[in-house]
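*Asks:* Output the structure for:
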Amino acid sequence: MHVPDGFIDAPTSAAAGALAAGAIAVSLRGARKELDERTAPLAGLVAAFIFAVQMLNFPVAAGTSGHLLGGALAAILVGPYTGVLCVSVVLLMQGVLFADGGLTALGVNITTMALVTTVVAYGLFRGLVKVLPRTRRTVTVASFAAALVSVPAAALAFTALYAVGGTTDVSLTKVATAMVGVHVLIGLGEATITALTVGAVIAVRPDLVYGARGLTQRLKLRVDGELVDAPAAAPEPVAARSPRRVWIAGLAASLVLAGFVSFYASADPDGLEKVAADHGIDEKAEDHGLADSPLADYGVRDVDDTRLSGGLAGVLGVGVTVVAGTGVFWAVRRRRTADASPTTTSV
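*Replies:* From the prediction side, this is the model:
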């Protein structure tokens, strides 16, 4: 669903860029409360994992594919503010290194794929976990529903931006219907990936899942015929448990997905590309400003073997994204520590 240059006019792209910049600024402040010494490196890993899985286009209809957007997954694993930053880092790496998503459309892509998906998904997720039984299974079920809804929400956001600043004269009703229809199908894939990933992390380290914090259900005891809350158990000493194993396993999975499994991804156009071609949205699409970059189109220049070229590009992308993401989140974490440090004054 990466919007290329030329789909949206300059004023609307600039307005979306300003909105995206504001969202990132707010997220940088909010992420200070979400990140600690254990979760900061994991946030970088989440960004790298989203990058890897986005390379795995899956078929959703005849001649159409879809891929993970990642907003719901990031928000539930590391928090909504950090989630916006995770997806934004991925989109920046894709646009600059791989010529995927227009440079002038970066604000549009961050608004639709990072901001809208995260806000919608996490809002629905929190609502569901409040009304459903407070169990780990609830987190997985709520993750599925939140991810499912977040994808057509992003499609509607793009349609709204196109209604304001689209560069071609097309039927907005037809565009909205087509976008939502295909992205509901893509949302099913997004929901499945999100639920499986969240469920896998909860199974081994529930303390590392932001959306699962505080969801332990109190035990009930029957006293004199009445059910009363059992005394709260002492909290597990999770602070001393290193997330290293989870980090290594997640990085290994990301490298395998991007470096090997991506070769078998669907070559069909994704939902936006298909709708754009069918309805003439792409009539004024522009070539990417970095179309000649060494890693453009997820291949390494001068490497003739297609499988090797794509695999190397995927591995490089995961590596760059995990380094960039981890650097950003450690900086945010250090800023939180600095803000919390007591200041001394001389008299």
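
*Asks:* from here on, contacts and neighbour counts on C-alpha atoms
*Replies:* Will do.

*Asks:* OK, contacts around residue 295?
*Replies:* When contacts are counted by Cα atoms under 8 Å, 6 or more residues apart in numbering, residue 295 touches 97-99, 301, 313.

*Asks:* Would you do the same for the sequence below? I want to compare the two.
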Amino acid sequence: MHVPDGFINAPVSAATGVLAAGAVAVSLRGARRELDERTAPLAGLVAAFIFAVQMLNFPVAAGTSGHLLGGALAAILVGPFTGVLCVSVVLLMQGILFADGGLTALGVNITDMALTTTVVSYAVFRLLVKVLPRRRRSVTLASFAAALVSVPAAAVTFTLIYAVGGTTDVSPGKVATAMIGVHVLIGIGEAAITGLTVSAVIAVRPDLVYGARDLQQRLKLRVNGTLVDAPAPEAARPAPATARTSRRRLWLGGLAASLVLAGFVSFYASSSPDGLEKVAHDQGIDQKARQHAAADSPLAGYGVKDVSDARLSGGLAGVIGVGATITAGSGVFWVVRRRRTRDVSPASTTPATENI
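*Replies:* You can find the predicted model right below:
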């Protein structure tokens, strides 16, 4: 659903740029409350994983494909504010390095693919985990439903932006019908990927899934008629060395999966246009699309310039993209984490919890 240059006029593109910049600024502050020494490295990995999976277009209808947007996955794994930053980093890397998504449309894409999907999906997710039984399976089910809803929500957002600032005379009603219809189907794929990924992380380290933290039961003792936090039993506390090893294995496993997906599996992705490309062509809203400013870059089109073998070219581009995304994302989250460390009092303590 990457919007290219020329679909939206300059004033509306500038307005969405301001909105996107504000959302990123708010998210930088909010992420300071979500990230700690355990989850900050995971956030950079989530961004790289989203980049890798977005290369895997899957067929959804005759002549149409879809790909992961990633807002729901990021919000549930690392938190909604951090999720906005994860997807924004991915979009920035794609626009600058791979000429995917217009540079003047970066604000549109962040508003649509990062902000809308994250806010909508996390709202749906929080509602569902409150009404579903307090079990790990409920987190997976809520993740599936939240991701499913987030994709047509992004289609609605694009339609609204187009209705205000579209550069062609196509009726917004026609655009809405076409966009929502195909993106409901794409949402099924998004939901499956999100649900499976969240379920896999919960199975290994449920304490690292931001959306599952409320399912941890606080241990309480009644002292003089008042409930107070009880210290966690020593046996329930993982040894620091064991916890670090487990996190390292999860990080390395996620990185390896991202590299394999981007460097090898992406070669077998569907070559059909994605939902927005198909609708734009069929409805004629791409009449004033402009060539990307980075169209001549060495990695434009997810291939390495002057490498003739298509499999090797695409694989190298994918690996470079994963490396660039995890480096940029980890750098951002390291800075955010450092700001949090300075803001938190050394005397602060963490209440005891019992893992789900």
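
*Asks:* and the contacts of residue 295 of structure 1, which are buried?
*Replies:* 97-99, 313 (16 or more other Cα atoms under 10 Å).

*Asks:* Let me have the contacts of residue 295 of structure 1 in JSON lines, extended by distance to residue 156 of structure 1.
*Replies:* What follows is the contacts of residue 295 of structure 1, written out as JSON lines (distance: Cα to Cα, whole Å):
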{"residue": "97", "distance to residue 156 of structure 1": "28"}
{"residue": "98", "distance to residue 156 of structure 1": "26"}
{"residue": "99", "distance to residue 156 of structure 1": "24"}
{"residue": "301", "distance to residue 156 of structure 1": "36"}
{"residue": "313", "distance to residue 156 of structure 1": "31"}
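
*Asks:* In helices, which of those appear?
*Replies:* Judged by DSSP state H, the contacts of residue 295 of structure 1 include 97, 313 as members of helices.

*Asks:* Between all of the contacts of residue 295 of structure 1, which two are separated the most?
*Replies:* Maximum pairwise distance among these (Cα to Cα): 13.1 Å, between 99 and 301.

*Asks:* quick one: contacts for residue 242 of structure 2?
*Replies:* With Cα under 8 Å, 6+ apart as the criterion, no residue contacts residue 242 of structure 2.

*Asks:* Which strand or helix spans it?
*Replies:* Secondary-structure element containing residue 242 of structure 2, defined by DSSP states H and E: helix 240-263.

*Asks:* cool, and residue 221 of structure 1?
*Replies:* strand 220-223.

*Asks:* same question, residue 60 of structure 1
*Replies:* Going by DSSP H and E, residue 60 of structure 1 is part of strand 58-61.

*Asks:* again, but for residue 37 of structure 1
*Replies:* Counting by DSSP H and E, residue 37 of structure 1 is part of no helix or strand.

*Asks:* Please report the distance of it from residue 333 of structure 1.
*Replies:* Distance, residue 37 of structure 1 to residue 333 of structure 1, by Cα to Cα, to the nearest Å: 7 Å.

*Asks:* In terms of neighbours, single out the busier of the two.
*Replies:* Under the criterion of other Cα atoms under 10 Å, the comparison of residue 37 of structure 1 against residue 333 puts residue 333 first, with 23 against 14.

*Asks:* So what touches stretch 319-334 of structure 2?
*Replies:* Residues outside stretch 319-334 of structure 2 that contact it (Cα under 8 Å, 6+ apart) are 35, 40-41, 43-45, 47-49, 51-52, 86, 89-90, 93, 258-259, 262-263.

*Asks:* picking up where we left off before, for the strand holding residue 221 of structure 1, what is the distance to the chain centroid?
*Replies:* 43 Å (Cα atoms, centre = their mean, to the nearest Å).

*Asks:* That one packs against which elements?
*Replies:* strand 226-229 (3 or more Cα pairs under 8 Å, 6 or more residues apart in numbering; DSSP states H and E).

*Asks:* contacting residues around the strand it packs on?
*Replies:* Contacts of strand 226-229 of structure 1 (Cα under 8 Å, 6+ apart): 218-222.

*Asks:* What's the separation between the residue nearest in space to the middle of structure 1 and residue 270 of structure 1?
*Replies:* The centre of structure 1 sits closest to residue 70, judged by Cα atoms, centre = their mean, with a distance of 2.6 Å. Distance, residue 70 of structure 1 to residue 270 of structure 1, using Cα to Cα: 15 Å.

*Asks:* before we move on, what about residue 326 of structure 1?
*Replies:* Separation of residue 326 of structure 1 from residue 270 of structure 1 (Cα to Cα) stands at 29 Å.

*Asks:* do the same with residue 218 of structure 1
*Replies:* Counting by Cα to Cα, the gap from residue 218 of structure 1 to residue 270 of structure 1 is 45 Å.

*Asks:* hang on, residue 217 of structure 1 packs against residue 134?
*Replies:* Yes: Residue 217 of structure 1 lies in contact with residue 134 (Cα atoms under 8 Å); the separation is 5.3 Å.

*Asks:* Look at these two and report which has more neighbours.
*Replies:* residue 134 (17 against 11).

*Asks:* Helices of structure 2, residue ranges please.
*Replies:* Ranges of helices in structure 2, per DSSP H, are 10-34, 39-54, 71-78, 80-98, 106-109, 117-131, 136-165, 172-204, 240-263, 275-283, 310-343.

*Asks:* Can you tell me which of those is nearest to residue 63 of structure 2?
*Replies:* Across these, residue 63 of structure 2 has its closest neighbour in helix 275-283 (8.0 Å, Cα to Cα).

*Asks:* Structure 1: which residue goes with residue 117 of structure 2?
*Replies:* Aligned counterpart of residue 117 of structure 2 in structure 1: residue 117 (TM-score structural alignment).

*Asks:* what number of residues lie near its match?
*Replies:* Residue 117 of structure 1: 35 surrounding residues under other Cα under 10 Å.

*Asks:* residues contacting it?
*Replies:* Listed by Cα under 8 Å, 6+ apart, the contact set of residue 117 of structure 1 reads 69-72, 147, 150-151, 153-154.
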